[in-house]
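Q: Below is the sequence, then the predicted model.
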Amino acid sequence: AAVSLVVWLQHALFDIGWGAALAAVVLSLALAVVASRVVGETGIPPIGAIGKVAQLGLGALAPGNVTTNLMGANVTGGAAGQCADLLNDLRTGALLGATPAYQIIAQCFGVLAGSLVGSAVYLILIPDPVAQLLTPEWPAPAVATWKAVAEVLAQGLHALPTGSVPAMALAAVTGITLATGEALLPRRMARWLPSGAALGLAFVIPAWIAISLFMGAMAAACLRLLAPNWAARFVLAIAAGLVAGESLAGIAGALASLLGA
């Protein structure tokens, strides 16, 4: 039922072909596995990177169609990202002793409430997306990247910047090599291999985020060596508070600017 609804909405709202609409949903099943693995290792759902993979696939199915490329990939990236976030929720519930069945029911209510509240807040903060987005106040880097990829693919793969194809080939070989080594090498050796998921994520997120993640990981490792008992009790809680606090501070700043205007 969910697949049928999503496919129909793509066709009804954005005039996406039935085949491309179904492909976007099917592709999300495979990419959800990738997103879940990345979240398990880094805590960040790679929605942007997943969306680019979907854009390449849909670009081959509907060449030159910017709407299909952008909105179809949005379906795939959004579904994969939400799957990864759901695993975070289920893991948290497991730590607290919650029953998975009741968590799924709560998630269904959360989808309904979150979609309504999220849309309402978005319309309050950004009543005119055409004029507000991609400006210094609302730079929306992820939106800019998706838009740029859609425009390039509308012209064909020959419009890709020089060096992109060799870079993608090198990244593919690196990823396959790391995954093969992780699967075949003895565990004592495989644990020293770089994480392919974390390495790939570092190339598609802003540098300051990657550097912050590295510094936080190093600080946590040092604390575990110096004060293992204290670190076991407080490091995770402190890290979670910093992440949530930064997000809430950003929202508060945006609302303050809006009310001040």
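A: Sure, I can see it.

Q: From here on, just use CA atoms for contacts and neighbour counts.
A: Noted.

Q: tally of neighbours for A239?
A: 14 (other CA atoms under 10 Å).

Q: show me what contacts it?
A: Applying CA atoms under 8 Å, 6 or more residues apart in numbering to A239 gives no contacts.

Q: Equivalent analysis for G59, please.
A: 65, 69, 153-154.

Q: Which strands or helices does the helix or strand encompassing M215 pack on?
A: According to DSSP states H and E, M215 maps onto helix 207-226. The contact analysis (3 or more CA pairs under 8 Å, 6 or more residues apart in numbering; DSSP states H and E) places helix 207-226 against helix 228-260.

Q: List the buried residues for the helix it packs on?
A: 231, 235 (16 or more other CA atoms under 10 Å).

Q: So what's the gap between that helix and the chain middle?
A: On the basis of CA atoms, centre = their mean, to the nearest Å, helix 228-260 is displaced by 19 Å from the centre of the chain it belongs to.

Q: hmm, back to that, from the contacts of G59, pick the one nearest G110.
A: N69 (28.5 Å; CA to CA).

Q: Pretty sure the closest one sits against Q55.
A: Yes: here N69 reaches Q55: they are 5.5 Å apart, a contact under CA atoms under 8 Å.

Q: dropping in the other structure now:
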Amino acid sequence: KKEGNAIPRNIIIAIIAVCVFAVIILAITTEITILEGILLIVGVYLTAYLSGMLTGQTGINPMEVFGILVLLGISAVMSPSLAAAFSIAGVVAVACGLTGDVMNDLKSGSMIGTRPRYQIIAEGIGGIIGAVVAAFALIVLHASMGFGTAELPAPQAAAVAAMAGGLDNPIAFAIGVAAGLLLFLLRVPSATFGLGVYLPTYISSAMAFGAVIMAIVKKAMKNKEKADNGAALISSGLLGGEGITGVIIAIFSMF
């Protein structure tokens, strides 16, 4: 490697110090043991890499799936409590989610010429504020609708909850892992396929319907770049609008 590509020693020391601090904090504030915390940090490192790669390749970040995988890996060699299991899955999911968001933001910043240094600072501030706001939103949604209900089915949370108690059918899981590896080697987006399998039909069918509409629009328009930009704006508005509206409805339903 060239000298310019090497990671400075002080950065490596800082990363190790942060990891050690994280393990200690997890051991103090949760039921995760020191050894489980070390395995968790290793799992976060590996899955964060995969999360960034999949986000770049497909635009989809299956962060809760990575949480389940790390949880299963730790459960294979340790016996975490139920609370520790949920904590492990939550830490991995949040880390992978933040990784995917940062990758998208850095790509967007690169396209418009923003300095990465300022973006990282903004990401740090946004991460802290976002954690507080997200916690408030979850409390409101749980109090007004509840998770796992018809109003808020929360399929991702249900998948994590199902795995926290152990695998009911290890053979089926092994088949899924093997199929995922095969599809990945064949350069087929296995993560997208997996999402379609376990998400409720009305969600996956809506995704497929949106993809069909987008394909028709792109074929009809001559300017493909303009079609992509317009689709990104419309989809962002749909996602943001639904999320904001849902939280507002949940707040009003509490009174």
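A: Happy to help now that I have it. None of these values were measured; they are calculated from a predicted model.

Q: Residues touching the helix holding M215 of structure 1, excluding its own?
A: So helix 207-226 of structure 1 is in contact with 202, 230-232, 235, going by CA under 8 Å, 6+ apart.

Q: what span of structure 2 lines up against that helix?
A: Aligning helix 207-226 of structure 1 against structure 2 (TM-score structural alignment) gives residues 201-220.

Q: Look up the average distance of the matching stretch to its aligned counterpart in structure 1.
A: Taking mean CA distance after the TM-score superposition for structure 1, the mean distance separating stretch 201-220 of structure 2 from the aligned residues in structure 1 is 1.6 Å.

Q: Same check on stretch 47-57 of structure 2?
A: Per aligned residue, stretch 47-57 of structure 2 averages 2.5 Å (mean CA distance after the TM-score superposition for structure 1).

Q: Which two of the contacts of helix 207-226 of structure 1 have the greatest separation?
A: A202 and W230 (29.4 Å).

Q: picking that back up, by how many degrees do the helix holding M215 of structure 1 and helix 228-260 diverge?
A: For helix 207-226 of structure 1 against helix 228-260, the angle by axes from the mean of the first three to the mean of the last three CA atoms, to 10 degrees is 150 degrees.

Q: What residues sit buried inside helix 207-226 of structure 1?
A: Buried residues in helix 207-226 of structure 1 (16+ other CA under 10 Å): 210, 220, 223.

Q: for stretch 138-147 of structure 1, same thing?
A: Buried residues in stretch 138-147 of structure 1 (16+ other CA under 10 Å): W146.

Q: Centre of the chain to it, how far?
A: Distance, centroid of stretch 138-147 of structure 1 to centroid of chain: 14 Å (CA atoms, centre = their mean).

Q: now stretch 148-164 of structure 1
A: 22 Å.

Q: circling back to that earlier point, name the residues contacting each of N69 and Q55 of structure 1.
A: Common neighbours of N69 of structure 1 and Q55 (CA under 8 Å, 6+ apart) are A150.

Q: Tell me which of those two has more neighbours.
A: The residue with more neighbours, out of N69 of structure 1 and Q55, is N69; 32 against 28, by other CA under 10 Å.

Q: dump the residue contacts of the more buried one.
A: By CA under 8 Å, 6+ apart, the neighbours of N69 of structure 1 are 55, 58-59, 62, 150.

Q: Which of those residues fall within helices?
A: 55, 58-59, 150 (DSSP state H).

Q: which one among those gets closest to N74 of structure 1?
A: Q55 (8.6 Å).

Q: Against L199 of structure 1, how distant is that closest one?
A: 21 Å (CA to CA, to the nearest Å).

Q: got it, and I205 of structure 1?
A: 11 Å.

Q: swap in A256 of structure 1?
A: For A256 of structure 1, the distance to L199 of structure 1 - CA to CA - is 37 Å.

Q: So P136 of structure 1 lies in a helix, does it not?
A: No: counting by DSSP: H, G, I helix; E, B strand; the rest coil, P136 of structure 1 falls outside a helix, being coil.

Q: Can you get me a residue count around it?
A: 8.

Q: what residue of structure 2 matches up with G57 of structure 1?
A: By TM-score structural alignment, G57 of structure 1 lines up with G73.

Q: So what's the residue count around that match?
A: 14.

Q: Let me see the contact set for it.
A: G73 of structure 2 sits in contact with no residue, where contact means CA under 8 Å, 6+ apart.

Q: Check the gap between it and F66 of structure 2 for me.
A: Taken as CA to CA, the span from G73 of structure 2 to F66 of structure 2 is 10 Å.

Q: Over to M214 of structure 2?
A: Taken as CA to CA, the span from M214 of structure 2 to F66 of structure 2 is 29 Å.

Q: next one: V20 of structure 2
A: On the measure of CA to CA, V20 of structure 2 and F66 of structure 2 end up 22 Å apart.

Q: ok, the two, which is more surrounded?
A: For V20 of structure 2 versus F66, the count of surrounding residues by other CA under 10 Å is larger for F66: 25 against 16.

Q: could you list every residue that touches the counterpart of Y49 of structure 2 in structure 1?
A: Aligned by TM-score structural alignment, Y49 of structure 2 pairs with V33 of structure 1. By CA under 8 Å, 6+ apart, the contact list for V33 of structure 1 reads A80.
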